[in-house]
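Q: Pasted the sequence and its predicted model underneath.
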Amino acid sequence: MKRILLFILTNLLVMLTIGIILSVFGVGSYLNDSGGIDFMSLLIFSAIVGFTGALISLAISRMVAKWMMNVHVLNPNGNLSSGERQIVDMVHRLSRAAGLTHMPEVGIYESNEVNAFATGPSRKRSLVAVSTGLLDELDADAVEAIIGHEVAHIANGDMVTMTLLQGVVNTFVVFLSRIAAWAVSRFVKDEVAPIVHFIAVIVFQIVFSILGSLVVLAYSRYREFHADAGGAHLAGKDKMIHALRGLQAYQERMNDSQQTAVSTLQISGKKRSALFSTHPDLEERIRRLQAS
């Protein structure tokens, strides 16, 4: 959950910033001499802004995650406690089994929530982080399976694929938001049309970005099944199912006020919010693993 939501939020902020700067300096004008839209120019402009936003978000994803989550990166060559050493060794062992030639950074962050995530711009510059709540709540077999799941995300190149998809979504967001803003500005006086257009672009870009994120989230849910399969391959199918069952048991012990804090592999018991979930329902994931 953290990996995807941080990426989407960072992408939105980066794209808005790029769009505002370019608009202020009049770069990428897509209006023709008659005041209409030059659709080809707008499409090229939209693709440049859209993919630039996604690529910048990917490039800084590891740094943002460390900063936002206050991740303490463990130095494999430093003085580590026995528990920290066990986590580092586990990540490295599973990474080698997944065929990674560069070991991910390994981090722990203080949080009561049961959570783990992997992020980074490439397989060579990746991060696997776990919360203290995860280590306190689940046993060693479950932790190993969850780490295997996160390592599988890295080995599968999910962040890069997600970036390409986000770039396409961004392109349509920029394209459609400017067409909508142009249409709105046609209904106001010429004196205020530029201001209305500028504000409308920002508003529509935010709205369309939220709608576009549904596509990214749907892809994220799809990739979780592959990461589950990867975790099962690396740590063992029984351990992966055991981890998911452990998360289910933890969810059932949580009361309603605590439900929002449950985010490892996106525990979500509220079916009505499935469209905005980064991960599919736990029972469905267990069913697919059992059937594989």
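A: Received it, and whenever you're ready, just let me know what you need.
Q: going forward, measure contacts and count neighbours with C-alpha atoms only.
A: Noted.
Q: Pull the distance from whichever strand or helix holds T163 to the chain's centre.
A: Under the criterion of DSSP states H and E, T163 resides in helix 158-185. Centroid displacement of helix 158-185 relative to its chain, using CA atoms, centre = their mean, to the nearest Å, is 17 Å.
Q: Included below, for side-by-side comparison, is a second structure:
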Amino acid sequence: MKRIILFLATNLAVMLVLSLVLNVLGVGRAVTGAGINVPALLVFSLVVGFTGSIISLLISKPMAKWSTGARVIDNPANSTELWLVNTVRQLAERAGIGMPEVAVYEGEPNAFATGAFKNSALVAVSTGLIESMNREEVEAVLGHEIAHVANGDMVTLALIQGVVNTFVVFMARVVGFFVDKVLLRSNSERGIGIGYMVTVFVCELVFGLLASIIVAWFSRQREFRADAGSANLLGSPVPMQRALARLAGVPAGEMPKAMSAFGISGTGGGWGALFSTHPPMEQRIAALQNLQARPA
């Protein structure tokens, strides 16, 4: 319920902020005079901005299973799978969430959690991670993923993506309309021309690039919180520190692009740290060391 309220409040906040800014700057009147219906454009932008992120969230579990080839452990086939399921169950109970589906997939060391709802999430680990870590380290990684679920990170990330998408869609069309009106078309003509379409396309690329920096920043912050969450669930930050140190020494398991932000490790992409979905391992380890140094 809280996340539904947050979703509705976010939509409303976007509309109110955009309307207020436009009215204060006098842009609303100018845009309406130029032929743009601002309220209709806001609604259009919200629909376009949030539809993709919400659909992606709702289908995240089946897409994750399909893209990674993850096999859900319905009936543990060996002692390792039984231990994985029992460990996830214990961590989920400590975190106060429903039992997630537990899955294993073939690949280099990595793990992820996804799902639209806290009580029906998916936690998956790679065979490479199981084989390269001891059980204490694997448990720390599982705690990290459970913390993501308990924090509602998948939903919040979808909301953040929807918000920035809304701004991108809205501002690209406002700029496009002004460019088309002022620079490329005479005031006596009506409708929109090629200048509008070209400008919207360019602005969506530029604004989308800037928006991705915001989303990546949030993704990095949630990794720090999930690391701390693992430390809290296990009662000590040491296992998570050791797990991160182990991951720092091996190549991160490659994940599908759509799932890259949900892995336990990764370097992101683009031009550098601004576009990375994960902080450097040394920063995450340092944050846990600071957590350990704090007085109880």
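A: That came through fine. None of these values were measured; they are calculated from a predicted model.
Q: Just give the TM-score of the two.
A: In this superposition the chains share a TM-score of 0.75, using TM-score structural alignment, normalised by the length of structure 1; 251 aligned residues with a CA RMSD of 3.0 Å.
Q: hang on, the earlier thing: have a look at how far, on average, the helix holding T163 of structure 1 is from structure 2.
A: Compared with structure 2 after fitting, helix 158-185 of structure 1 deviates on average by 1.8 Å (mean CA distance after the TM-score superposition for structure 1).
Q: Output the contacting helices and strands for whichever helix or strand comes after that helix.
A: Next along the chain after helix 158-185 of structure 1, taking DSSP H and E as the criterion, comes helix 193-235. With contacts defined as 3 or more CA pairs under 8 Å, 6 or more residues apart in numbering; DSSP states H and E, helix 193-235 of structure 1 has these neighbours: helix 2-24, helix 82-97, helix 140-155, helix 158-185, helix 237-253, helix 282-291.
Q: run the last query once more with 6 Å
A: helix 140-155, helix 158-185 (3 or more CA pairs under 6 Å, 6 or more residues apart in numbering; DSSP states H and E).
Q: For F51 of structure 1, which of these is the nearest?
A: Among these, helix 158-185 comes nearest to F51 of structure 1, with 4.3 Å by CA to CA.
Q: Point out the most buried one among the helices and strands packed on helix 193-235 of structure 1.
A: Of all those, helix 140-155 carries the top mean neighbour count, a mean of 25, counting by mean count of other CA atoms under 10 Å.
Q: hang on, the earlier thing: any idea which of the helices and strands packed on helix 193-235 of structure 1 gets closest to R62 of structure 1?
A: helix 158-185 (10.8 Å).
Q: got the angle for the closest one vs helix 140-155?
A: Angle of helix 158-185 of structure 1 versus helix 140-155, following axes from the mean of the first three to the mean of the last three CA atoms, to 10 degrees, is 60 degrees.
Q: what helices or strands is helix 158-185 of structure 1 leaning on?
A: With contacts defined as 3+ CA pairs under 6 Å, 6+ apart, the packing partners of helix 158-185 of structure 1 are helix 39-59, helix 193-235.
Q: Enumerate the positions of the shortest one that are buried.
A: Residues 42-43, 45-59 are the ones in helix 39-59 of structure 1 that count as buried (16 or more other CA atoms under 10 Å).
Q: and that helix, how far from structure 2 on average?
A: Compared with structure 2 after fitting, helix 39-59 of structure 1 deviates on average by 2.1 Å (mean CA distance after the TM-score superposition for structure 1).
Q: Between helix 2-24 and that helix, find me the angle.
A: Angle, helix 39-59 of structure 1 to helix 2-24, by the same axes, to 10 degrees: 140 degrees.
Q: Equivalent analysis for the longest one, please.
A: For the pair helix 193-235 of structure 1 and helix 2-24, the angle between their directions (the same axes, to 10 degrees) equals 160 degrees.
Q: Just the angle for helix 193-235 of structure 1 relative to helix 82-97, thanks.
A: Per the same axes, to 10 degrees, the angle that helix 193-235 of structure 1 makes with helix 82-97 is 90 degrees.
Q: Stretch 116-129 of structure 2 corresponds to what range in structure 1?
A: Using TM-score structural alignment, stretch 116-129 of structure 2 corresponds to residues 121-134 of structure 1.
Q: Could you pull out the buried residues of the matching stretch?
A: Within stretch 121-134 of structure 1, the residues that qualify as buried are P121, S122, R123, S126, L127, V128, A129, V130, S131, T132, G133, L134, counting by 16+ other CA under 10 Å.
Q: where's A227 of structure 1 relative to L165 of structure 1, distance?
A: As judged by CA to CA, to the nearest Å, A227 of structure 1 and L165 of structure 1 stand 18 Å apart.
Q: actually I195 of structure 1, not the one I typed
A: I195 of structure 1 sits 32 Å away from L165 of structure 1, going by CA to CA.
Q: Same check on P280 of structure 1?
A: Taking CA to CA, one finds P280 of structure 1 at 19 Å from L165 of structure 1.
Q: Could you do D89 of structure 1 as well?
A: D89 of structure 1 sits 33 Å away from L165 of structure 1, going by CA to CA.
Q: Could you do D139 of structure 1 as well?
A: Taking CA to CA, one finds D139 of structure 1 at 36 Å from L165 of structure 1.
Q: before we move on, the earlier item: and of the buried residues of stretch 121-134 of structure 1, the nearest to S213 of structure 1?
A: The nearest member of the buried residues of stretch 121-134 of structure 1 to S213 of structure 1, counting by CA to CA, is P121 at 19.4 Å.
Q: Three-state assignment for that closest one, please.
A: Classification of P121 of structure 1 using DSSP: H, G, I helix; E, B strand; the rest coil returns strand.
Q: ok, now which ones touch it?
A: By CA atoms under 6 Å, 6 or more residues apart in numbering, the contact set of P121 of structure 1 is L58, A59.
Q: let's go with 8 Å and repeat that
A: Going by CA atoms under 8 Å, 6 or more residues apart in numbering, P121 of structure 1 touches L58, A59, I60, S61, R62, M159, V160.
Q: And it, how far from L214 of structure 1?
A: To L214 of structure 1, P121 of structure 1 is 22 Å away according to CA to CA.
Q: What range does stretch 218-233 of structure 2 cover in structure 1?
A: Taking TM-score structural alignment, stretch 218-233 of structure 2 hits residues 219-234 over in structure 1.
Q: Just the buried positions in that stretch, please.
A: 219-221, 223-234.
Q: tell me which of the residues you listed is nearest to F208 of structure 1?
A: The shortest approach to F208 of structure 1 among the buried residues of stretch 219-234 of structure 1 belongs to Y219, at 17.3 Å (CA to CA).
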